[in-house]
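Engineer: quick one, fold the following:
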Amino acid sequence: MRVSICGLLLCLPLCAALGDIGANEMTKSHPFTVNASVVKGCVLGSGASDTDTFGNLNFGQISSLGSDIHIVSRIGACSVQLRCNPELNVILALSIGNHVTGSITAGRKLQNATSGETLLYQLYQDSNYSILWGDGSNGGMVRTITATGNTQEINVYARLFSSSILPTSGIYSDTVLLTIIY
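Structural biologist: All right, here's what the predicted structure looks like:
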């Protein structure tokens, strides 16, 4: 009998532990949500932050303009580099420059700062030099691309028009503003 009482005494604390309903638990668990909201955006250039410049588009040194001169931008020389959210429609618009008013259909102008003389040039979207690149209201069309999420290079095609008049020596320049809308 003694053995059976001892067996009952050892069993009682164990049975009470198995019947616990959690009122005295020392840990609790509860899930929470982690999220991020990605807004549409673009980075100009190929780095982690926006670039200050795309460089210059340069027709080079010329002594006469007996025929048109065609050039294509490249990285560091006016090619537009950008990285935008994938599948984002991005509009690229070019201003008329500093020396034209109204429409660019007759050409943009490079101006000699000393003499005030101008040379006609134009910027295009395509290698056929047929689609004027503007802002949609200045005689040229905007360019729309679909972003891939990777850095994309967009070339600028430029033509310096021939002239029967020999230009005065000096540096001829213009500044065109690129606007990116997304």
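Engineer: make it CA atoms for all contacts and neighbour counts henceforth
Structural biologist: Fine.
Engineer: and the closest residue to residue 180 other than its chain neighbours, which helix or strand is it part of?
Structural biologist: Take residue 180 and drop its neighbours on the chain: the residue closest to it by Cα to Cα, 6 or more residues apart in numbering is residue 92, 4.8 Å away. Per DSSP states H and E, residue 92 falls inside strand 89-94.
Engineer: please give the structure of this sequence too, so both can be compared:
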Amino acid sequence: MTRKFLMILAFCAVMAPVGSARALCVLCSCSASTPGLAFGPYDPTSNSPRDSNATVSINCTGVAALLGTIDIALSPGGSNSIPNRRLIQGADRLTYNIYSDSNYTTLWGDGSGGTTGVSLPFNGLLTYAATVTAYGRIPAHQYVRAGAYTDTVTITVTY
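Structural biologist: Sure, this is the predicted structure:
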């Protein structure tokens, strides 16, 4: 079963199935939540990228018949391209991305365009809770107007 959760990420924003077996779950319900990525003020003259992270919480209830995985995918957001995610303010665009690792090397997406998802082991219990960290980065030296930039990314939980 696949459930989608819409997230509106405030100012500089905020997971694709991986190859293991999905959990077979009877009468399950899962939800995802996050406060979103908030980068704070961006300085285009800085030589360093602007980084932020957010915790994504997954909560499921139900009866598991088989152990397996819960897979978490992220949509491309408004840019329609995960490798080219953009935060938007009117006509202005600010490039950013979301990674599943603290080294900012693995793009967190839906499995397309060289991206990967996050896969969590399902414990087979009546309740399941897990958290995973999303790492966001805005590259340095993007000269844009001041203001609040946003993007909307959808989290898809597959089990």
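Engineer: so after superposing, what's the score?
Structural biologist: For this chain pair, the superposition-based TM-score is 0.70 by TM-score structural alignment, normalised by the length of structure 2; 128 aligned residues with a Cα RMSD of 2.2 Å.
Engineer: about what we covered before: run through who's touching the strand holding residue 92 of structure 1.
Structural biologist: The contact list for strand 89-94 of structure 1 (Cα atoms under 8 Å, 6 or more residues apart in numbering) reads 133-136, 141-147, 176-182.
Engineer: now a PyMOL select for only the buried ones of those.
Structural biologist: Listed next is the PyMOL selection for buried residues among these, using 16 or more other Cα atoms under 10 Å:
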select buried, resi 133+134+135+141+142+143+147+180
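Engineer: circling back to that earlier point, going by contacts, tell me the helices and strands next to the next helix or strand after the strand holding residue 92 of structure 1.
Structural biologist: On the C-terminal side of strand 89-94 of structure 1, the nearest following helix or strand under DSSP H and E is strand 108-112. Counting contacts by 3 or more Cα pairs under 8 Å, 6 or more residues apart in numbering; DSSP states H and E, strand 108-112 of structure 1 packs against strand 118-124, strand 172-173.
Engineer: where does the next helix or strand after the last one end up in structure 2?
Structural biologist: Spelled out, it's strand 172-173 of structure 1. Scanning forward in sequence from strand 172-173 of structure 1 by DSSP H and E, the next helix or strand is strand 178-181. Strand 178-181 of structure 1 corresponds to residues 155-158 of structure 2 when matched by TM-score structural alignment.
Engineer: now the matching stretch on structure 1. Mean distance?
Structural biologist: For stretch 155-158 of structure 2, the mean deviation from structure 1 after alignment is 0.8 Å (mean Cα distance after the TM-score superposition for structure 1).
Engineer: hang on, the earlier thing: residue in structure 2 paired with the residue nearest to residue 180 of structure 1?
Structural biologist: Checking TM-score structural alignment: residue 92 of structure 1 goes with residue 72.
Engineer: next one: residue 140 of structure 1
Structural biologist: With TM-score structural alignment as the criterion, residue 140 of structure 1 matches residue 115.
Engineer: got the contact list for that match?
Structural biologist: 16, 82, 83, 106, 107, 108, 109 are the contacts of residue 115 of structure 2 under Cα under 8 Å, 6+ apart.
Engineer: compare these with structure 1 and list the overlap.
Structural biologist: Retained in structure 1 (both residues aligned by TM-score structural alignment, their matches' Cα atoms under 8 Å) from the contacts of residue 115 of structure 2: 82, 83, 106, 107, 108, 109.
Engineer: what's the closest non-adjacent residue to the residue nearest the centre of structure 1?
Structural biologist: Centroid-nearest residue in structure 1, with Cα atoms, centre = their mean: residue 82, separated by 3.0 Å. Spatial nearest neighbour of residue 82 of structure 1, excluding adjacent residues (Cα to Cα, 6+ apart): residue 44 at 4.4 Å.
Engineer: what is the burial count for the one you found?
Structural biologist: By other Cα atoms under 10 Å, the residues close to residue 44 of structure 1 number 20.
Engineer: that one contacts residue 81, doesn't it?
Structural biologist: Yes. Here residue 44 of structure 1 reaches residue 81: they are 6.0 Å apart, a contact under Cα atoms under 8 Å.
Engineer: for residue 176 of structure 1, see how far away residue 81 of structure 1 is.
Structural biologist: 16 Å (Cα to Cα, to the nearest Å).
Engineer: identify the residues contacting the strand ranked longest in structure 2?
Structural biologist: The longest strand of structure 2 (DSSP state E) is strand 50-66. Applying Cα under 8 Å, 6+ apart, the external contacts of strand 50-66 of structure 2 come out as 14, 23-39, 42, 124-140.
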